[in-house]
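Chemist: Just to be clear, the model below is a prediction. Sequence and coordinates:
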Amino acid sequence: MVPVIAPELATARLRLPLWSAADVEAIRGGAHLPGWHPQFPREDDRDAATLWHDGDPWSSRSVTVDGVTVGSIGFFGPPQPAADGAPEVEVGYGLVEDARGRGYATEALTAMVAAAEAEGARLRASVLPGNAASIRVLAKCGFTELRGSTEDGELVMVRPRAVRPAPAPA
């Protein structure tokens, strides 16, 4: 199947472009590009840069508000079969402190959920038990199933795949 996930997703307030090679080089090298919030990149963004693949729609993206990059969101690679055989992809996100509490994470994650589900993938996310804000974001975006925890103690939350009605008989 040819991926249909666009190189740039957009919402009412956000742009979510895939990272470019220049973005990743700056993030890895500790540089700061024009258009980046002073608090970007964060440590989590530097970690995400290690998973980046040029042009891969299942890779990292900037979260951009009014032309300013305030965080990142992305998949940790393409969907892989889960234990039940369903294609599943992990998503992660984070914002600079100044951008939190404004609904940006929920808005960005909603766009990523729609893109992944259009490809037939179920989503999962890992979150620290004390990160109440992120747990709320996941819950707002339909992550309802708790699948245990990682070896690092993070909770693994899953968004059940939407049930699609059977096609009408011809």
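Modeler: Arrived safely. Since we're looking at a predicted model, the values are computed, not measured.

Chemist: rest of the way, CA atoms for contacts and neighbours
Modeler: Noted.

Chemist: where do the strands sit along this structure?
Modeler: 8-10, 14-17, 60-65, 68-75, 80-81, 87-95, 122-127, 145-149, 155-159 (DSSP state E).

Chemist: show me where the protein has helices.
Modeler: Ranges of helices within the chain are 21-29, 43-49, 104-118, 132-140, based on DSSP state H.

Chemist: Deepest-packed of the ones you listed, please.
Modeler: Among those, helix 104-118 has the highest mean neighbour count (mean count of other Cα atoms under 10 Å), at a mean of 19.

Chemist: Second structure for comparison follows:
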Amino acid sequence: MDDVVTERLLLHPMTIGEAERLLAGEPDGGDRWAPGYPTEGDASAAGRFLGTCADTGDPHPFGNYEIRLREDGRAIGGIGFHGPADAHGSVTIGYGLVPSARGSGYASEALRALLLLARSRGITRVKGDADHDNTASHHVMTAAGMRPAGQDERVRYFEITWPDPTTAPADPYP
């Protein structure tokens, strides 16, 4: 699968070998990692991805993506689906950036691209969540077009839905 390209980013579909190297903390000779990458969240996502690959095969396009800067290819975080769509066409997403890359709009840019990818693949609903005190993540999801969808004692839930997944959005970044 090819990289998803945005104005400033490359969303690189993670391979099994890349996930294994990430977990081992060993970048490939061609990989460039920003300071602080991979984060604990990146390692957790890579482990989940490897588990899915072992259980049911590579889930792409509904797998993990390394967020890289287009200007130099440096990995600054990750974004991805928690697995393939359920029977109702719904998926859950997660994302994170190294601290030095936060506050520049990269997470919103990456999330918008992933939402477009999901919609183009027939997904009708994308869900995400963030701890109550993670207002930056709340902002990322709303900036990408997701709306609050409830909360519990720990997290706020967000989602975006499309009634007809075959109709492309007028604005690619709702």
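Modeler: Cool, the structure landed. Note that the structure is predicted; figures quoted are calculated from it, not measured.

Chemist: that older thread, would you list the strands of the first structure in TSV and tack on mean neighbour count and distance to L51 of the first structure?
Modeler: Shown next, in TSV, are the strands of the first structure (neighbours: other Cα atoms under 10 Å; distance: least, Cα to Cα, whole Å):
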stretch	mean neighbour count	distance to L51 of the first structure
strand 8-10	15	18
strand 14-17	21	16
strand 60-65	25	8
strand 68-75	25	9
strand 80-81	13	15
strand 87-95	21	12
strand 122-127	22	16
strand 145-149	13	21
strand 155-159	21	19
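
Chemist: who wins for proximity to G30 of the first structure among the ones you listed?
Modeler: Set against G30 of the first structure and scored by Cα to Cα, these come closest in strand 68-75, at 15.0 Å.

Chemist: okay, the angle between that closest one and strand 87-95?
Modeler: 160 degrees (axes from the mean of the first three to the mean of the last three Cα atoms, to 10 degrees).

Chemist: Over in the second structure, find the residue span strand 68-75 of the first structure aligns onto.
Modeler: Per TM-score structural alignment, the counterpart of strand 68-75 of the first structure in the second structure is residues 74-81.

Chemist: got a list of contacts for the matching stretch?
Modeler: Outside stretch 74-81 of the second structure, the residues that touch it by Cα atoms under 8 Å, 6 or more residues apart in numbering are 11, 31-34, 37-39, 42, 62-69, 91-98, 101, 110-111, 114.

Chemist: Which residue of the first structure is paired with V98 of the second structure in the alignment?
Modeler: By TM-score structural alignment, V98 of the second structure lines up with V96 in the first structure.

Chemist: isn't its match right next to W36, touching?
Modeler: No. If you go by Cα atoms under 8 Å, V96 of the first structure and W36 don't touch, sitting 10.4 Å apart.

Chemist: returning to what we had before: save the helices of the first structure as CSV, and put in distance to R161 of the first structure too.
Modeler: Shown next, in CSV, are the helices of the first structure (distance: least, Cα to Cα, whole Å):
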stretch, distance to R161 of the first structure
helix 21-29, 31
helix 43-49, 25
helix 104-118, 7
helix 132-140, 14
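
Chemist: closest one to A12 of the first structure among those?
Modeler: Comparing the helices of the first structure by Cα to Cα, helix 104-118 comes nearest, at 8.5 Å.

Chemist: quick one, that closest one and helix 132-140 angle?
Modeler: Relative orientation of helix 104-118 of the first structure and helix 132-140, computed by the same axes, to 10 degrees: 40 degrees.

Chemist: which helices and strands does helix 104-118 of the first structure pack with?
Modeler: Using 3 or more Cα pairs under 8 Å, 6 or more residues apart in numbering; DSSP states H and E as the contact test, the elements touching helix 104-118 of the first structure are strand 14-17, strand 68-75, strand 87-95, strand 122-127, helix 132-140.

Chemist: okay, stretch 9-27 of the first structure sits on what stretch of the second structure?
Modeler: Counting by TM-score structural alignment, stretch 9-27 of the first structure falls onto residues 4-22 of the second structure.

Chemist: which residues touch the matching stretch?
Modeler: 1-3, 27-28, 38, 43, 46-47, 49-50, 53, 60-61, 63-71, 73, 79, 106, 109-110, 113.
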